[in-house]
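Enquirer: Sequence and predicted structure, then a few things I'm wondering about:
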Amino acid sequence: MTAENIEKLTKALAFTFATASGENPYMPAMAQIERWATQLDACGVRQTDDMAAEIPVLPQWMQAAVSERIEVGDPIDPAAVEVPVARVAKAPKLPKKPKPKKKA
């Protein structure tokens, strides 16, 4: 894992998310994009300098977000969390239907 390659991959992914979906871009958090870039780097994906030069300049706020190192905790496993389920009261029994009156 190289920090330089991860930064290049992060910028490439950020540019892709910002421009690939048209009018309403889906922009995940930069910390998540960096995680994806780290995973891609671990899988052997390399961002070469000639391809990195073709990526247009990212907006300044994106470049600042890429350079920041935000510590994000591990995601919570929903299966490991116990939700207390206690009954407060029992529901009353349903009322019986009245018998139809006989016509005389």
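Expert: On my side now, so go ahead. Numbers count the residues shown, from 1 in each chain.
Enquirer: contacts and neighbour counts: CA atoms only from here.
Expert: Noted.
Enquirer: in the protein, which helix has the most residues?
Expert: Secondary structure assigned by DSSP state H gives helix 3-19 as the longest helix of the chain.
Enquirer: Could you identify the helix or strand that succeeds that helix?
Expert: Sequence-wise, the next helix or strand downstream of helix 3-19 (DSSP states H and E) is helix 30-42.
Enquirer: here comes the other one, which I'd like you to weigh against the first:
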Amino acid sequence: MGIGLETDAVLAYSIGLLLLYLLGSSLMKIFKVPVKIIMTIFINSILGGLILFILNIFGQAYNFQIGINPLNALTIGVLGIPGLIMLIILKMIL
């Protein structure tokens, strides 16, 4: 009474896992820099959303709020403080 796996199936799974490992490791070497850039933008966007949240907490006293959405968070995440100033100016104009 075996577990029902034939040697061909075990060999095929082993070869598939080996190819998957080799493909994954080579793709990680190729895409190492773009993944790092994407993660940096993602983390900066989260921080941009937190900055918008803090701005909205303090802006309630002056009836000034900027919507917290992915586009505004990404703008602040990519551009930083100039992006925040740009959003404030756009809010005042519009």
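Expert: Cool, got the structure. Nothing here was measured: the structure is a model prediction, and the numbers come from that model.
Enquirer: TM between them?
Expert: Remark: TM-score between the superposed chains equals 0.31 [TM-score structural alignment, normalised by the length of structure 2]; 42 aligned residues with a Cα RMSD of 2.8 Å.
Enquirer: circling back: what comes up buried for the longest helix of structure 1?
Expert: For helix 3-19 of structure 1, burial by neighbour count (16 or more other Cα atoms under 10 Å) applies to 5-15, 17-18.
Enquirer: One more: stretch 30-42 of structure 1?
Expert: Those would be Met30, Ala31, Ile33, Glu34, Trp36, Ala37, Thr38, Leu40, Asp41, for stretch 30-42 of structure 1 by 16+ other Cα under 10 Å.
Enquirer: quick check, nearest of these to Met62 of structure 1?
Expert: Met30 (8.2 Å; Cα to Cα).
Enquirer: From Ala64 of structure 1, how far out is the closest one?
Expert: Note on Met30 of structure 1: its distance to Ala64 of structure 1, by Cα to Cα, to the nearest Å, is 10 Å.
Enquirer: if we can go back for a sec, who are the packing partners of the longest helix of structure 1?
Expert: Judged by 3 or more Cα pairs under 8 Å, 6 or more residues apart in numbering; DSSP states H and E, the packing partners of helix 3-19 of structure 1 are helix 30-42, helix 60-67.
Enquirer: okay if I get those as TSV plus distance to Ala52 of structure 1?
Expert: Output for those, formatted as TSV (distance: least, Cα to Cα, whole Å):
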stretch	distance to Ala52 of structure 1
helix 30-42	14
helix 60-67	14
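Enquirer: can you tell which of those is closest to Ala53 of structure 1?
Expert: Closest among the helices and strands packed on helix 3-19 of structure 1, using Cα to Cα: helix 60-67, at 14.8 Å.
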